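K.L.:
sequence plus predicted model, see below.
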Amino acid sequence: MTHTAYISHPDCLLHDPGPTHPERPGRLHAIRNALLDEGLLEGLILLDAPPATDAQLERVHSPAHVARIRASAPAPGQQTMLDADTVMSKGSLTAALHAAGAGVAGVRAVMEGEADHVFCAVRPPGHHAERERAMGFCLFNNIAVAAAHALAHYGLARVAIADFDVHHGNGTEDIFREDPRVLYCSSFQHPFYPGTPLAERDHLIHTPLAAGTDGATFRAAIERDWLPALDRFQPELVLVSAGFDGHRDDHLASLHLAEDDFAWVSRALVDVAARHAGGRLVSMLEGGYDFPSLGRSAAAHVRALCELSRR
């Protein structure tokens, strides 16, 4: 019997950057269809993502940023360009609030014993959103909202964020750069978007990967950089920024990973959670823009969470 929860919300489909934008509503359909096809969805605890409150958002974003995003919501049929890549439609604000709220709900579920592991299938993604700036398809930093909620509401002292998206999570680093209560481990293609300078802090673990990196090299880098750091840190909660755009079929980037690699890193992180965090792990969708490989990779990730549930 699995004790893995799946958190999403229909309003996450309302964010519509346009038919040629990579971050389209079909991403969530691809994931749900893959979970159905593989017989995984029926065994999950299905939870709706609530909207995040301003108080939850303002733990990691300034009130001015939250107000700007609210004020930028366009009229029906219109778009607001926050930068060259980041678009708001009429439904984007509602979608972004539920995406950030999913992390809060996931933390509650694992901290209060409703689930061991959680996967949040939400959009827009979040790890590029800085304290004061939306960018890189991201409006609010969903994983940062979840981490800050765990620290503030549940009084945790050590939260780890593991980010295997193909892009560096500059927003997550910006928010927690001076907060050693959060260990941030990030693997990413380098040099590549967003190209921000990498801060040197003991609680920031950078794993840059050259274009063309394959699964064996990726796994060796995670074993070298992440796993010792995570064991030293002994997190009370493991959060995952689960980006699947490093897949070899995803042409927005140039890593050569496959479903088995995402399953492997998922199992490694579940093992860390089992050793140090009472099994508690919450994963949130970040990138992944080739629909078939996104569906297969997310299903491999969820299967790993289900198979390694501690109950």
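P.N.:
Received it, and whenever you're ready, just let me know what you need. Fair warning: this is a prediction, and the values are worked out from it, not measured in the lab. Numbers count the residues shown, from 1 in each chain.
K.L.:
when you work out contacts or count neighbours from here on, use the C-alpha atoms and nothing else.
P.N.:
OK.
K.L.:
for the stretch 151-300 of the chain, which segments count as helices?
P.N.:
For the stretch 151-300 of the chain, the helices defined by DSSP state H, counting those that start in this stretch cover 170-176, 215-233, 259-276, 291-307.
K.L.:
for these, which one sits closest to residue 11?
P.N.:
Residue 11 lies closest to helix 291-307 among those, at 19.4 Å (CA to CA).
K.L.:
still on that earlier bit, save the helices of the stretch 151-300 of the chain as a markdown table, and put in distance to residue 100 and mean neighbour count too.
P.N.:
Below are the helices of the stretch 151-300 of the chain laid out as a markdown table (distance: least, CA to CA, whole Å; neighbours: other CA atoms under 10 Å):
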| stretch | distance to residue 100 | mean neighbour count |
| --- | --- | --- |
| helix 170-176 | 13 | 23 |
| helix 215-233 | 25 | 16 |
| helix 259-276 | 22 | 20 |
| helix 291-307 | 19 | 23 |
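K.L.:
comparison target below:
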Amino acid sequence: MPTGYYTHPEFLLHEMGPFHPECPERLQAIEDHLISHGMDGLLDRREASAATAEQIGRVHLPQYIASLAAASPASGYHPIDPDTLMNPHTLAAAAHAAGAAVAATDAVMAGEIENAFCCVRPPGHHAEPDRAMGFCFYNNVAIAARHALAAHGLERVAIVDFDVHHGNGTEAAFRGDAQVLMCSFFQHPFYPYSGTEHIAANMSNIPLPAYTNGLAVREVVETIWLPRLNEFKPQMLFISAGFDAHREDDLGQMGLVEQDYAWITAQLVDVARAHAKGRIVSCLEGGYNPSALSRSVCAHLKVLLER
């Protein structure tokens, strides 16, 4: 079966001002790399639709959803925090980003595709049930995982987050939920300065110091993540695919390269094949060096396509 690739023109309309690292050019760099390396035609391209209020509301509180709608500007920018701003297209882009993850979940569950990559923005893993932060508004992966449980009747899903920053929003959405196992590594101490205290039993949080390289990360995956995942036996895997732990990315100080992302992806594909009928939905999170991001995404996609 093919790998689904979800995107939408709305993602290019959301922007947060000149020189902001979370910019439309990120997706354009990925698209250019796919074309130049002959991968574009191998993917089952699908256009995302907007997530419904019910789907978003499985993760985010009604008052928060209403506050975002009220804050959406008719022109210019509305700052949520110094780094997270809304323009007139932000809400539509965020709804389509969450919708891409939901649609990918539906297609994978229906057997139309074995796995999917959602090339979306804004990212989602910092968005808490009642708070936007860290460039994030709706938590795409959390919404999709909750949809898999609620709409498709799955009993166990796993979320793997390899962004350089801790996915505080995803942890907040699922802390203590026995149906969800979350595995992550992240640079620490580092924004958002979370993930190391009061850890729930269903969270496998691995804080790593700056300049940790790929070999050390692979050891974490082999010795900590994989035993937890295989014991949990998830019926579907969701990936918060942030590529800002790459050694060329200035927003983090870790030392991964694209071969490390390919290796991690291969391990997750093996887990999915063993327990989840190969079912994986991966959603783009961070990654702010256009060259490193595009190379890493393509390495990630190549494994999803070939495994």
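P.N.:
The structure has been received and is ready for your questions. Everything numeric here is computed off the predicted structure, so don't read it as measured data.
K.L.:
how about the helices of the stretch 151-300 of structure 1 in JSON lines, adding distance to residue 41 of structure 1?
P.N.:
Output for those, formatted as JSON lines (distance: least, CA to CA, whole Å):
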{"stretch": "helix 170-176", "distance to residue 41 of structure 1": "29"}
{"stretch": "helix 215-233", "distance to residue 41 of structure 1": "27"}
{"stretch": "helix 259-276", "distance to residue 41 of structure 1": "17"}
{"stretch": "helix 291-307", "distance to residue 41 of structure 1": "9"}
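K.L.:
and of those helices, who's closest to residue 59 of structure 1?
P.N.:
helix 170-176 (9.6 Å).
K.L.:
where in structure 2 does the closest one fall?
P.N.:
Using TM-score structural alignment, helix 170-176 of structure 1 corresponds to residues 168-174 of structure 2.
K.L.:
mean deviation of that stretch from structure 1?
P.N.:
With mean CA distance after the TM-score superposition for structure 1, stretch 168-174 of structure 2 departs from structure 1 by a mean of 0.3 Å once superposed.
K.L.:
so where do the strands sit in the stretch 51-200 of structure 1?
P.N.:
80-81, 87-88, 117-120, 159-163, 182-189 (DSSP state E, counting those that start in this stretch).
K.L.:
for the longest one, packing partners?
P.N.:
With contacts taken as 3 or more CA pairs under 8 Å, 6 or more residues apart in numbering; DSSP states H and E, strand 182-189 of structure 1 sits against strand 159-163, helix 170-176, strand 204-209, helix 215-233.
K.L.:
can you redo those as JSON lines with distance to residue 29 of structure 1?
P.N.:
Formatted as JSON lines, those follow (distance: least, CA to CA, whole Å):
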{"stretch": "strand 159-163", "distance to residue 29 of structure 1": "23"}
{"stretch": "helix 170-176", "distance to residue 29 of structure 1": "26"}
{"stretch": "strand 204-209", "distance to residue 29 of structure 1": "30"}
{"stretch": "helix 215-233", "distance to residue 29 of structure 1": "26"}
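K.L.:
which of those sits closest to residue 195 of structure 1?
P.N.:
Taking these one by one with CA to CA, helix 170-176 is closest: 8.7 Å.
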